[in-house]
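Asks: turn this into a structure:
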Amino acid sequence: MNKNQTEKRAWRRLGAMVLALVVAGQALACSPLPGIGGSPAIAAAEEQQSVVSTWMWNPYVIADKGNTLRQLTEKGVNRLYLFIDPDFSATYYKEFISEAHARGIKVHALNGAPGWVLPEHNDKMYDFIYWVKQYNVGARAEEQFDGIHLDVEPYVMPQWKQQSDAMIGLWTDTVSGFVQEVKSDTDLTVGIDMPVWLETYRVRDGYGGMTTLSDRLMRMVEQVTLMAYIDNAKDIIDSVQNELAEADRAGVPVLIAVDTVDSGEPGGSFHAKGTASMSAELGKVHEAFAGHASYKGTAVHEWDSWLQIGR
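Replies: Now for the predicted structure:
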């Protein structure tokens, strides 16, 4: 589920309040998701593990790093997409990332908004990239981000229905520019979020032929998180079959993501079903795709909502 700029600004205004609540304690227990044990597997490389990831759109909780890292470990998270607020002290990022790495959790810088695909807003994406680059230059190795993750979803904008071809072109240009700028002078792992229906669009493949939009975007990046925001394994599995096959051919690692936000869409979230149901359904997904070379694990959107759903 996309977080627009208004929501992100709201996090900044409410940061102190949220931090106070976290410090007071949100110690909700749950079983780790499939493939990850309750304790961090520090010795194993992430590539050898089944990844469990989550989006942390509210970075203020990392100021209470002990409690937050304990909760992440309890839930088996070993990759974190952490939102970048340039106004939040880099010291908090450094301290948190250092301890996250000690627990075997990789941390990827996160940002994005639908409008970033528009030429007049592209500078916001580049500002994000430059902030991460500058941060890593000024941080010790153990404090540095492992990757950079872009969440840009232009299909939620009215222009998508009005001018879909033009918007698709802007989207692919944006992702291409993102990758080129990141990779120009860093070895950060580049990832993006994608919905599970992009195979319905045909686009140029960049080599004189045609392909699906999902395949085109996948081949630009190093990691993809597929947003399969559905509350049952059967439909999740059906929804990502085409993308998993494309990812297998492209050699691009993929995570399959579910939602815990109360989206109001019937069957779109585990908000009402709870953690046990989500873990059981993701276990089925994990079993179904374990044979795919591209399948690397699961992701849960998003951290604050995941903490709040019941067992």
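Asks: okay, CA-based contacts and neighbour counts for the rest of this
Replies: Will do.
Asks: so which bits of stretch 77-97 are buried?
Replies: 77-85, 92-94, 96-97 (16 or more other CA atoms under 10 Å).
Asks: then stretch 57-66?
Replies: So for stretch 57-66, counting by 16+ other CA under 10 Å, buried means 57-63, 65.
Asks: sorry, back to before: take the buried residues of stretch 77-97 and write them to a markdown table, including secondary structure and distance to Ser53.
Replies: As requested, the buried residues of stretch 77-97 are exported to a markdown table (DSSP: H, G, I helix; E, B strand; the rest coil; distance: CA to CA, whole Å):
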| residue | secondary structure | distance to Ser53 |
| --- | --- | --- |
| Val77 | coil | 5 |
| Asn78 | coil | 6 |
| Arg79 | strand | 5 |
| Leu80 | strand | 5 |
| Tyr81 | strand | 7 |
| Leu82 | strand | 10 |
| Phe83 | strand | 13 |
| Ile84 | coil | 17 |
| Asp85 | coil | 20 |
| Tyr92 | helix | 20 |
| Tyr93 | helix | 18 |
| Lys94 | helix | 20 |
| Phe96 | helix | 16 |
| Ile97 | helix | 15 |
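Asks: compare with the first, here's sequence two:
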Amino acid sequence: MWVWVPEAAPPDPVALARFASAQRVTDAFVSVPWGGPSADTVASADALRAHGVRVAALGGVEDWTGVEAVAWMERAVAGWPFDGVHLDIEPWGRADWAGRERELLDALERTVHDVAARSSLPVEVDLAPWVADEHPAAFTRIARRANAVALMAYRDRAPDILRVSDAARRILSSSRIAYRVGVDTAPAADPRATFADDGSAVLERELARVAARLAADARFAGVAVHDAQHWMALPR
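Replies: Sure thing, here's the model as predicted:
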């Protein structure tokens, strides 16, 4: 699961770790500020690790360059013994995305390459699966720069999750790249893009269906939930 640790309202480390254990979470992506792990980051990471959860340093801004991402990564991993690096850099969220798609995706590829080249830890990158539909070559190049990909297949029913991620999953499987299928629990303008209005029972049911459908794919590394704060708040 993604775990954001905002300075103004960090999660309760004990509650977070207990929830992760109850939900059988194996990996958590815990946000690290620009200046390196904060006391709140360390507290959350320590609590999760104590419950057997692997913890990756999570960071990213939509306009990060390779130099900026590498500088952040080096501070992050020097300040706490993380198990991996998780990049959430989404250039498609920029105001100048339209008309610069190829340039910005090429820049993302270089950034992932630079971080992976300077890190001794495995690097995972978030990618929107529609990028594989509209820019398959760029999607493939970016994915190949990382050790794994988290597909942000933000839909709230298994058939739709599988449908929107189909092209991306085929590319990743053929390229022998491990991937997770991610879903969202935060409120969204489109209720079909999140489980916020469905509750945890529906989330569990639909993710079980996704996992069963993909169990035979050797590259499938499980499901991931964005994010801890909203997942913990879901009603039954």
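Asks: ranges for the helices of structure 2?
Replies: With DSSP state H as the criterion, structure 2 has helices at 13-22, 39-50, 66-78, 101-118, 130-134, 136-144, 158-164, 166-174, 200-214, 228-233.
Asks: any chance of the ones you listed in JSON lines, plus distance to Gly93 of structure 2?
Replies: Formatted as JSON lines, these follow (distance: least, CA to CA, whole Å):
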{"stretch": "helix 13-22", "distance to Gly93 of structure 2": "29"}
{"stretch": "helix 39-50", "distance to Gly93 of structure 2": "25"}
{"stretch": "helix 66-78", "distance to Gly93 of structure 2": "17"}
{"stretch": "helix 101-118", "distance to Gly93 of structure 2": "11"}
{"stretch": "helix 130-134", "distance to Gly93 of structure 2": "12"}
{"stretch": "helix 136-144", "distance to Gly93 of structure 2": "16"}
{"stretch": "helix 158-164", "distance to Gly93 of structure 2": "18"}
{"stretch": "helix 166-174", "distance to Gly93 of structure 2": "19"}
{"stretch": "helix 200-214", "distance to Gly93 of structure 2": "26"}
{"stretch": "helix 228-233", "distance to Gly93 of structure 2": "21"}
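Asks: among those, which is nearest Ile89 of structure 2?
Replies: Ile89 of structure 2 lies closest to helix 101-118 among those, at 7.6 Å (CA to CA).
Asks: equivalent range in structure 1 for that closest one?
Replies: Aligning helix 101-118 of structure 2 against structure 1 (TM-score structural alignment) gives residues 164-181.
Asks: one more: stretch 205-221 of structure 2?
Replies: With TM-score structural alignment as the criterion, stretch 205-221 of structure 2 aligns to 280-296.
Asks: map Leu16 of structure 2 across to structure 1 for me.
Replies: Aligned counterpart of Leu16 of structure 2 in structure 1: Thr68 (TM-score structural alignment).
Asks: quick revisit: looking at the helices of structure 2, which is closest to Ala57 of structure 2?
Replies: helix 66-78 (6.7 Å).
Asks: chain center to the closest one: distance?
Replies: Helix 66-78 of structure 2 has its C-alpha centroid displaced from the chain centroid by 18 Å (CA atoms, centre = their mean, to the nearest Å).
Asks: tell me which residues of that helix come out buried.
Replies: For helix 66-78 of structure 2, by 16+ other CA under 10 Å, it's 66, 69-73, 75-77.
Asks: quick one: which of those residues is nearest Ile161 of structure 2?
Replies: Closest to Ile161 of structure 2, out of all of the buried residues of helix 66-78 of structure 2 and judged by CA to CA, is Ala69, at 29.7 Å.
Asks: would you enumerate the residues in contact with the closest one?
Replies: When contacts are counted by CA atoms under 8 Å, 6 or more residues apart in numbering, Ala69 of structure 2 touches 60, 111, 115.
Asks: any idea how far the first one is from Thr185 of structure 2?
Replies: Which is Gly60 of structure 2. As judged by CA to CA, to the nearest Å, Gly60 of structure 2 and Thr185 of structure 2 stand 20 Å apart.
Asks: between these two, tell me which one has more neighbours.
Replies: The residue with more neighbours, out of Gly60 of structure 2 and Thr185, is Thr185; 27 against 22, by other CA atoms under 10 Å.
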